[in-house]
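In: Sequence first, predicted coordinates after that:
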Amino acid sequence: MTEQKATNVHWHEGDVTRADRATLLGQRGATIWFTGLSGSGKSTVAVALEKALHAQGRLVYRLDGDNVRMGINKNLGFSAEDRAENIRRIGEVAKLFVDAGVIVLSSFVSPYRADRDKVRELHEADGMDFVEVYVDVPLEEAEKRDPKGLYKKARAGQIKNFTGIDDPYEAPTQPELILPSHLMTLDEEVQALIAMLKSRQILPA
């Protein structure tokens, strides 16, 4: 874990608890972590789930890979070290949202298993729900979609350290849910996610 450099700092508890906020909102805060290759459909399903949950009156917020890299993580590149720090920061931000009672939808390639496991450990150490969703499509399918033209640039050598081409993707071994987005409709994916959230009592049944 990252070294604590600041000294003489202490965590301050408030009088309003996480359970109080959950009662107010009628939901439990949780991080739903979408991982998969670029072009797998992570952002697409996260956007659709956010819309569906909002329509049900749920407090939900989506953290997107590109969006985060344009703000809090704009000083990070795509080396293994920078990827690890990117995911660590996102994990800490997600925890703050969860503590506030929000259902967080985090859609990031997050290619390294160890980095995702550290975010899970961060959550579980504080009794928070972390749900890993593997949006699983074959590389050839993701490359065929190539919505941002990134695979084409990577194949041409214009992008380095691109996951699936010259950088590895380590698939989850025990995700809470697998979505083969090339075999499912978007509505089927959303319904599978909502059913899973209900089964874990993040949403009321």
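Out: Cool, got the structure. Note that the structure is predicted; figures quoted are calculated from it, not measured.
In: can we go C-alpha only for contacts and neighbour counts from here?
Out: Will do.
In: what comes up buried for whichever strand or helix holds Asp117?
Out: Assessed by DSSP states H and E, Asp117 sits inside helix 113-125. Buried residues in helix 113-125, defined by neighbour count with 16 or more other C-alpha atoms under 10 Å: 115-116, 118-120, 122-123.
In: helices or strands up against the top helix by length along the chain?
Out: As assigned by DSSP state H, the longest helix anywhere in the chain is helix 80-99. Here helix 80-99 touches strand 30-35, strand 103-107, helix 113-125, going by 3 or more C-alpha pairs under 8 Å, 6 or more residues apart in numbering; DSSP states H and E.
In: I'd like to know which of those lies nearest to Ala154.
Out: Checking the helices and strands packed on helix 80-99 against Ala154 by C-alpha to C-alpha gives strand 30-35 as the closest, at 19.9 Å.
In: A further structure is provided below for comparison with the first:
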Amino acid sequence: MNRQDRNELNQHKSCVLWFTGLSGSGKSTLANEVEKQLYKRGIRTYILDGDNIRLGLNKYLGFSAEDRKENIRRIGEVSKLFVDAGVLVLTAIISPYEADRAIARNMFDTGEFIEIYVNCSLEICEQRDPKGLYKKARNGEIKEFTGISAPYEAPSSPELNIETGEYSLMESAEFIIEYLIQRQLL
């Protein structure tokens, strides 16, 4: 059995939707909504979220540049296994450095890695602050926090740029579904 056989069995192609953006931009929320929409269409999916990955696979990694690089590499490798298994995988991780995202992209064949920039201003992300992390970072309780004391390099040419401060969750999810249909992945 190979990926083509699995894709045939599933009646859809496999790929990775790589959601990147600041904390609070809506990556996980959007990935979960896209997964719901794909489930309704009978698409086999799995979400790899920054939080669930750091609880297990990357439990002992910190937030230094080297640890972040290793975090992204491991998530790329796991995503590659899911894609080979015929699953459409959604990753919702900050992945702050463009070079690290490029390493992940290079693990995949052309068209299998779909970078989705969940584009939201720092101001809106701080207003949302669902986990209270920005407040802690501003108070010096969290070192190396992306967007405050550590950089975030926005993608220079993502496949999709979703401005979650301007569009509703449903509109944002629909942009992604339409992209997948146009690319004949569904």
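Out: Good, I have the coordinates. Keep in mind the model is a prediction, meaning the values are calculated, not measured.
In: In structure 2, which residues correspond to the longest helix of structure 1?
Out: Under TM-score structural alignment, the match for helix 80-99 of structure 1 in structure 2 covers residues 65-84.
In: Now do that stretch: distance to the chain's middle.
Out: 11 Å (C-alpha atoms, centre = their mean, to the nearest Å).
In: What of stretch 37-49 of structure 1?
Out: Stretch 37-49 of structure 1 sits 10 Å away from the centroid of its parent chain (C-alpha atoms, centre = their mean).
In: Check stretch 166-183 of structure 1 too.
Out: A distance of 12 Å separates the centroid of the chain from that of stretch 166-183 of structure 1, by C-alpha atoms, centre = their mean.
In: And for stretch 135-150 of structure 1?
Out: Worked out by C-alpha atoms, centre = their mean, stretch 135-150 of structure 1 lies 18 Å from the chain centre.
In: re the thing from before, and the longest helix of structure 1 with strand 30-35, angle?
Out: With axes from the mean of the first three to the mean of the last three C-alpha atoms, to 10 degrees defining the directions, helix 80-99 of structure 1 sits at 150 degrees from strand 30-35.
In: between the helices and strands packed on helix 80-99 of structure 1, which gets nearest to Ala142 of structure 1?
Out: Nearest to Ala142 of structure 1, of all these, is strand 30-35, at 13.2 Å by C-alpha to C-alpha.
In: The equivalent of Pro151 of structure 2 over in structure 1: neighbouring residues, count only.
Out: Matched across to structure 1, Pro151 of structure 2 falls on Pro168, judged by TM-score structural alignment. Counted with other C-alpha atoms under 10 Å, the neighbours of Pro168 of structure 1 add up to 13.
In: What sits closest to Pro168 of structure 1 if chain neighbours are left out?
Out: Closest residue in space to Pro168 of structure 1, ignoring its immediate chain neighbours: Pro111 at 6.9 Å, by C-alpha to C-alpha, 6 or more residues apart in numbering.
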